[in-house]
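S.K.: The amino acid sequence is not available; the structure is as follows:
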């Protein structure tokens, strides 16, 4: 009989152990005080059994299935806590889709997880599989009169169908409106505290199968209207940019520190200010989508965590589509692999006629591990020159920097400068932040080059520049040490048509319209 006492005890253990593991899940830098929802107690054993049965159907052996279960529950616990330690939020279902990024940019992840940990986990799992195949009979050989391979294939097909149907049903039940009524906020820390880490994986994955999208994505704007010569518009999303004086002013003895490159831009007529963004430490796509679409990230429901996973595929109106309809040529340039965050598919869908990636930077200078902002500036100037030689259309150029991407480990810039001297000269006396600050100097040099310093080299078409940070750098310990708790980044706006009246603190989804207004477009919504 299949349901023997040992089998029953095994399934009971699989249902109970996850409740113990949940106690090891770290939630946020400061754990939210949330009461567990009833779905936590229902979802925890169901999720655990689904994981085990899925491995059992796929791999066909009891102990291999258990090894898979241990890999998922143990591995997710460790990786989730590592992610939380850096970014202040646990692992969620959306992160599973980004696992493909391990093969695109392994250094973005392996450097944080550690190659030794990764190899140990993978090696243990592979070793367990080999031992189990040698010494353990399969489910199919124990249960079926069919040939073993046929019984295994039939069981796997039936299980895949069952999972797909169940996922669709659960996803339909947890549609956006009902999910919010139940208590889902789509703030990761709050939802993990309420519903549990492992059940939330199941709930979020099911919601992603629901095709209903946020009504906020269906908003249509009036066509853009401009009374005169339309200026070129250059927008830059600068990796982890923020006004570093906001930190330095909290460090004893540095309350009057002045970041000279930024002050020079202000003297040249640039407006600067704080910018609220949905992301912190990572999740670039949240701020990027909010800027381009003009949509408040909080209004996206399940898509707020990764808008590029689903929302951006649905024909969203963006800054690029609006400017393209107004006669602009639209180009996006990013000196990195275009497949990251699926930008190779997403960026054209959001209205860009050209998307220039790492292929244009072969042999380009680097500053640290990545293409330098100086090399990015060279390419941007070349793009502008080529455009002016072949077209009389105004240009919308959106650039995404990468030079300052973390982590900022010792030795990162050793081939370019004296890191020890840089650390000693920095008010933070922190090696990582001193290296990061050097990258911030470079991004301001890029802005100055394309803005105030470019005025004598430009044709008679005006130019408007906008720069903003996608999120703050993942420097939680340093920030906490000095009481720096503000999660906002900063923006810079400059126009060749004259000084800009400072618009004050903005949200990133408002910055696009603000830029259009400074470019002279009329009839924009408030």
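M.R.: Cool, got the structure. Remember, it's a predicted structure, so these values are computed and weren't measured experimentally.
S.K.: Every contact and neighbour count from this point should use C-alpha atoms.
M.R.: Noted.
S.K.: what about the strands in the stretch 201-350 of the chain?
M.R.: Assigned by DSSP state E, counting those that start in this stretch, the stretch 201-350 of the chain shows strands spanning 232-238, 271-276, 329-333.
S.K.: Show me what the first one is packed against.
M.R.: Same thing as strand 232-238. In terms of contact count using 3 or more CA pairs under 8 Å, 6 or more residues apart in numbering; DSSP states H and E, strand 232-238 is assigned the packing partners strand 395-400, strand 463-469.
S.K.: can you list those in a markdown table and add mean neighbour count and distance to residue 208?
M.R.: Rendered in a markdown table, the data for the helices and strands packed on strand 232-238 read as follows (neighbours: other CA atoms under 10 Å; distance: least, CA to CA, whole Å):
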| stretch | mean neighbour count | distance to residue 208 |
| --- | --- | --- |
| strand 395-400 | 23 | 27 |
| strand 463-469 | 26 | 28 |
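S.K.: let's bring in a second one:
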């Protein structure tokens, strides 16, 4: 039964048009802040920001109304769209300590795969939100609406779209207008961005950042001057086999205070720290986004210059892209990429050839491999690496570059990961959940260390000069909202210091060779410095771009969106102005390579 067309009926319809976006906007923020009081406090302090969010929802609602010519469908689509976005943001915040950003929408299969391993529990707030949207939807089903002509619908839809675009351009593309309404761009910390600006406005600010702006001073002359100013390391002339292993979630759990281990979980790493090259890798990632660290190491480019939360492989590598692999390929190397997981993940099946890998080995190329935890074991992955090396050597005397990415120690770390363990870890006074996660994670670390031991044992017997490098991509996600780290006092509940950022974004690395082994502690370095620093120390000739990074590392040892490390190894939240200028020069070269006119082509990876 439907209401008869009447003035009351029309009033009810337009009340819905006004009230529904208002309450939906409140709900979106409520789901992020979890209490009505906190949500109301935020609205009181940021009324203009709240009204901008209201305007966004209203224009979307009106657009869908004219598109479908029904209030109920506009209510359902708009409600579902913003409610799902708010829920995704909530779960990502809880699980990863990071926000839902526009470029997450491009993950597709990766996102659905990640969700398979996540346990989602709906809170009363979420159920209330779903009920709220449902009630409004049910109420609009009883509305009897006049038929709208296609011309009127087209005009209405056009007006809403144009209004949205004009509003976006005049507000989000204009820093002065944003600041006048109390909206500030905090793209280096998306959690702070969303807490301060609200989910909707924070998301729209990020949408603006999809547009990559040309750096100041960008020109052919500026690019060439930077590259021509580099001191080329021409005295280096060794062409060793180069084995690089990026080990999933590899970290040093002995950094956690108050944790007791049944044995040393890192005997090989600790041995190499005494006799080979070692240090700490500053990355932009925590708990995931492995491919971004991989991108930095292989290309020398920095993720800190790209929108926070961006994924380099699926977003930016669409054609041939200069990297360490392409340089070594030009130098006569056989180049092989190995990843013990599905080849489409992070677009590696398309990206690896673009980076210069002649061959890509994925999980489907393993023959009945051993599964440890939920994935192919590190030991099996190392066997595949050695197998590919031997195949390459049987076909050619060319030096071998093998870049291997493991999967065994990927989250979650629950009772199903390692039902039986040969190493244990426990923290006195910690919860059962924390100790279980520690136990399982440490088993994976022990397996990773043992796999490295096997690699070195094999290449110790090889007569050809060979380098083996192993590093972690990011710290493990040990529980929702940094549960293990917080419960054990590794980081605080509140604001982080520069040292806390350093602790949460640095992973260990070691580098061994069989021809000129010497001890060197490189301290904390950026992920994009790893190849230049390690290969140069082992007498390998570098491309000009890596020589540039090597020079830069002397001035800026490590920096990210969160923390800066000076020449004395001291962590700071803010870098000096001269350091910012150096960073801008790096961005200028990277911009030319990624988005610009490629003035550096022919120079960048020249010796």
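M.R.: Ah, there it is. Because the structure is predicted, anything quoted here is derived from the model rather than measured.
S.K.: I'd like the TM-score for the two structures, please.
M.R.: A TM-score of 0.79 describes the superposed chains when it is computed by TM-score structural alignment, normalised by the length of the first structure; 492 aligned residues with a CA RMSD of 4.3 Å.
S.K.: returning to that earlier point: could you dump the strands of the stretch 201-350 of the first structure into TSV and include distance to residue 36 of the first structure?
M.R.: Formatted as TSV, the entries for the strands of the stretch 201-350 of the first structure read as follows, by distance: least, CA to CA, whole Å:
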stretch	distance to residue 36 of the first structure
strand 232-238	38
strand 271-276	30
strand 329-333	44
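S.K.: Now stretch 209-223 of the second structure: buried residues?
M.R.: Along stretch 209-223 of the second structure, these residues count as buried under the neighbour rule (16 or more other CA atoms under 10 Å): 209, 218, 223.
S.K.: For residue 188 of the first structure, what is the corresponding residue in the second structure?
M.R.: Taking TM-score structural alignment for the superposition, residue 188 of the first structure sits opposite residue 190 in the second structure.
S.K.: And that match, how close does it get to residue 171 of the second structure?
M.R.: With distances taken as CA to CA, to the nearest Å, residue 190 of the second structure is found 19 Å from residue 171 of the second structure.
S.K.: who's more crowded, those two?
M.R.: When residue 190 of the second structure and residue 171 are compared for neighbours, residue 190 comes out ahead with 22 against 19, by other CA atoms under 10 Å.
S.K.: Find the nearest non-adjacent residue to the more buried one, please.
M.R.: Residue nearest to residue 190 of the second structure in three dimensions, not counting chain neighbours: residue 99, with 5.8 Å by CA to CA, 6 or more residues apart in numbering.
S.K.: Counting neighbours, what do you get for the one you found?
M.R.: 26.
S.K.: Return the residue of the first structure aligned against it.
M.R.: Correspondence of residue 99 of the second structure to the first structure, assessed by TM-score structural alignment: residue 90.
S.K.: sec struct for its match, please.
M.R.: Applying DSSP: H, G, I helix; E, B strand; the rest coil to residue 90 of the first structure yields a three-state assignment of coil.
S.K.: circling back to that earlier point, could you dump the strands of the stretch 201-350 of the first structure to JSON lines with mean neighbour count and distance to residue 425 of the first structure?
M.R.: Written out in JSON lines, the entries for the strands of the stretch 201-350 of the first structure read as follows (neighbours: other CA under 10 Å; distance: least, CA to CA, whole Å):
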{"stretch": "strand 232-238", "mean neighbour count": "23", "distance to residue 425 of the first structure": "24"}
{"stretch": "strand 271-276", "mean neighbour count": "22", "distance to residue 425 of the first structure": "25"}
{"stretch": "strand 329-333", "mean neighbour count": "22", "distance to residue 425 of the first structure": "34"}
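S.K.: Could you check the ones you listed and tell me which one is nearest residue 4 of the first structure?
M.R.: Taking CA to CA as the measure, the strands of the stretch 201-350 of the first structure were each checked against residue 4 of the first structure, and strand 271-276 came out nearest at 57.5 Å.
S.K.: Give me the range in the second structure that that closest one lines up against.
M.R.: Under TM-score structural alignment, the match for strand 271-276 of the first structure in the second structure covers residues 277-282.
S.K.: Give me the mean distance between that stretch and the first structure.
M.R.: If you overlay the two and look at stretch 277-282 of the second structure, the average distance to its match in the first structure is 2.3 Å (mean CA distance after the TM-score superposition for the first structure).
S.K.: what comes into contact with that stretch?
M.R.: By CA atoms under 8 Å, 6 or more residues apart in numbering, the surrounding residues in contact with stretch 277-282 of the second structure are 272, 471-472, 502, 505-512, 518-527, 530, 534, 558-560.
S.K.: swap in stretch 389-400 of the first structure?
M.R.: Identification of contacts with stretch 389-400 of the first structure by CA under 8 Å, 6+ apart yields 230-239, 320, 323, 327-335, 384, 387.
S.K.: what stretch of the second structure does it fall on?
M.R.: Alignment note (TM-score structural alignment): stretch 389-400 of the first structure is matched to residues 394-405 of the second structure.
S.K.: Wait, residue 380 of the second structure touches residue 370, no?
M.R.: Yes - look at residue 380 of the second structure against residue 370 with CA atoms under 8 Å: they come within range, at 6.4 Å.
S.K.: Among the two, which residue is more densely surrounded?
M.R.: The residue with more neighbours, out of residue 380 of the second structure and residue 370 and counting by other CA under 10 Å, is residue 380; that gives 21 against 14.
S.K.: Tell me if the more buried one really is in a strand.
M.R.: No - using three-state DSSP, the secondary structure at residue 380 of the second structure is helix, not a strand.
S.K.: now it: how far from residue 269 of the second structure?
M.R.: Taking CA to CA as the measure, residue 380 of the second structure and residue 269 of the second structure are separated by 20 Å.
S.K.: for the aligned residue in the first structure for residue 513 of the second structure, what are its contacts?
M.R.: Using TM-score structural alignment to pair residues, one finds that residue 513 of the second structure aligns to residue 495 in the first structure. When the contact criterion is CA under 8 Å, 6+ apart, the partners of residue 495 of the first structure are 269-270, 451, 462-465, 518-519.
S.K.: Now which residue in the second structure aligns to residue 22 of the first structure?
M.R.: Following TM-score structural alignment, the counterpart assigned to residue 22 of the first structure within the second structure is residue 29.
S.K.: show me where the stretch 151-300 of the first structure has helices.
M.R.: 176-182, 188-195, 197-208, 245-248, 260-267, 284-293 (DSSP state H, counting those that start in this stretch).
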